[in-house]
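**Student:** make a model of this:
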Amino acid sequence: MHEPVQAPFFQQSTLELSKALLGKLLIKQTDQGVTAGWIVETEAYIGPDDQAAHSFNNRRTKRTEVMFGPPGYVYTYVMHTHCLVNVVSGDVGHPEAVLIRAIEPYIGIDLMYERRRKAKNDRDLTSGPGKLTKAMGIVKEDYGRPFFEPPLWIAEGKSIPCEDIAVGPRIGIDNSGEAKQYPWRFYVKESSFVSG
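**Tutor:** Predicted structure coming up:
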């Protein structure tokens, strides 16, 4: 079994964590079985000063509460009926997070197809933040779990060299002022599993 990374892994700056997560293995254990995939795309959301972040201006609600705690915990929320999964980052009291945007399927691909019946191919299974959670059985109820122990965890994976990481503006945050231009999206250059 792939062992979870240790809690200290998450204690790095949000931008560094966004890059460090690339190539790591995201794993989810459910009653139906285990699914896993290599993380190939992430986006950083840097709290109070980031207009695109749910915690902009230190907005503290029931939904954002987990972001005010220690890093390495699951922040799930529902947007347009899709559940999205984030890794809490930043120090306690500094509400930041990294959105996992896309993975490359690795374990439990048949189960992913069962859950994503409309998927046309392996790429289509998990090439987007809503697709990957559905394929992996990640649900809103995973909110607040630690990412360093089952049933939802991050394990060591492939090492991605800096020169293989592409950087660009985040996707789908048009109404966030200048924040929509910040180059806080990171992805594996050669991966065909990156979202559109």
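**Student:** going forward, measure contacts between C-alpha atoms and count neighbours the same way
**Tutor:** Fine.
**Student:** next, count neighbours for the nearest residue to residue 157 once chain neighbours are set aside.
**Tutor:** What sits nearest to residue 157 in space, not counting adjacent residues and going by CA to CA, 6 or more residues apart in numbering, is residue 24, at 4.3 Å. Applying other CA atoms under 10 Å, we find 20 other residues in the vicinity of residue 24.
**Student:** ok, now residue 176?
**Tutor:** Residue 176: 13 neighbours (other CA under 10 Å).
**Student:** now do it against residue 104, distance only.
**Tutor:** Between residue 176 and residue 104 the computed distance is 29 Å (CA to CA, to the nearest Å).
**Student:** to check against the first, give me the structure of this:
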Amino acid sequence: MGFDRALLRRSPLEVAPALLGAILSVGDVALRITEVEAYLGVGEDPGSHSFRGRTKRNSVMFGDAGHLYVYFTYGMHTCANVVCSPLGESGGVLIRAGEIVEGIDLTRERRTTSRRDTDLAQGPARLTVALGIAMSDDGADLETSRIRLDVAAPLSPSLISTGPRTGVSGAGGGADYPWRFWITGDPTVSRYKASIRP
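**Tutor:** Below you'll find the model as predicted:
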């Protein structure tokens, strides 16, 4: 189908399942998205980086849909989100996992600790390493930059599972927020990990 900014200008809860099966590519490496999480905007979603409003860190989330929001977490990991939501709102979809469909040899060089190819991009931090996404890619336009998003034909709802987001504690976490979506039975999908509350 190709890039579709209009599709991304909808609620993250609508966009997230629509991104399953889409291709995210960076240079010679391409990945088929198999797992995502939706994050809403200001005042709507306590688990979202934009819940309390705009900051220097999350400013990309307040721009137009179709850009990449990249952030650093736990002092060691980089994660990537597709910015989506109607104009004037904020939100995003975290790309949690995928299957490498092009550039497998380069990806293996980047992810030397992976035991199996299904592990190469299994989890959001592994995924950014596998694709070569860095903090300098924050704000990248997914239509015109080195990072491209090609949306696939929608999957049948019967092929999609949903459940709580991984690692979100307190408000915004648990069964009240079943905003993690994945392709049922796909071996590249990460294992669910509940947040450990202090």
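**Student:** superposed, what's their TM-score?
**Tutor:** Put the two chains on top of each other and the TM-score (TM-score structural alignment, normalised by the length of structure 1) is 0.91; 188 aligned residues with a CA RMSD of 1.5 Å.
**Student:** enumerate every residue touching the aligned residue in structure 2 for the residue nearest to residue 157 of structure 1.
**Tutor:** Under the alignment (TM-score structural alignment), residue 24 of structure 1 pairs with residue 22 in structure 2. With contact set as CA atoms under 8 Å, 6 or more residues apart in numbering, residue 22 of structure 2 has these partners: 32-33, 149-152.
**Student:** looking at those, which are in helices?
**Tutor:** In helices, judged by DSSP state H, none of the contacts of residue 22 of structure 2 are found.
**Student:** redo those residues as a markdown table? Include distance to residue 40 of structure 2 and neighbour count.
**Tutor:** Formatted as a markdown table, the contacts of residue 22 of structure 2 follow (distance: CA to CA, whole Å; neighbours: other CA atoms under 10 Å):
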| residue | distance to residue 40 of structure 2 | neighbour count |
| --- | --- | --- |
| 32 | 23 | 24 |
| 33 | 20 | 26 |
| 149 | 20 | 27 |
| 150 | 22 | 18 |
| 151 | 21 | 22 |
| 152 | 23 | 18 |
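**Student:** Serialize those to CSV and add fields for distance to residue 80 of structure 2.
**Tutor:** Shown next, in CSV, are those (distance: CA to CA, whole Å):
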residue, distance to residue 80 of structure 2
32, 15
33, 12
149, 12
150, 16
151, 17
152, 19
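**Student:** what's the aligned residue in structure 1 for residue 66 of structure 2 in contact with, if anything?
**Tutor:** Superposed on structure 1 with TM-score structural alignment, residue 66 of structure 2 falls opposite residue 72. Counting by CA under 8 Å, 6+ apart, residue 72 of structure 1 touches 7, 10-11, 87-89, 146-148.
**Student:** can you tell me how far residue 72 of structure 1 sits from residue 98 of structure 1?
**Tutor:** Counting by CA to CA, the gap from residue 72 of structure 1 to residue 98 of structure 1 is 10 Å.
**Student:** which residues do the two both contact?
**Tutor:** Jointly contacting residue 72 of structure 1 and residue 98 under the rule CA under 8 Å, 6+ apart are 87-89.
**Student:** between these, which sits nearest residue 47 of structure 1?
**Tutor:** Of all those, residue 47 of structure 1 sits closest to residue 89, with 9.6 Å by CA to CA.
**Student:** give me the distance between the spatially most central residue of structure 1 and residue 87 of structure 1.
**Tutor:** Against the mean C-alpha coordinate of structure 1, by CA atoms, centre = their mean, the closest residue is residue 100 at 1.9 Å. Remark: distance between residue 100 of structure 1 and residue 87 of structure 1 (CA to CA) = 8 Å.
**Student:** and if you look at residue 33 of structure 1?
**Tutor:** In terms of CA to CA, residue 33 of structure 1 sits 23 Å off from residue 87 of structure 1.
**Student:** more neighbours, those two?
**Tutor:** residue 87 (28 against 12).
**Student:** the more buried one matches what in structure 2?
**Tutor:** Matched by TM-score structural alignment, residue 87 of structure 1 corresponds to residue 82 in structure 2.
**Student:** quick one: the strands in structure 2, in order.
**Tutor:** Secondary structure of structure 2 (DSSP state E): strands at 23-26, 29-39, 68-73, 77-83, 92-102, 147-150, 160-163, 180-183.
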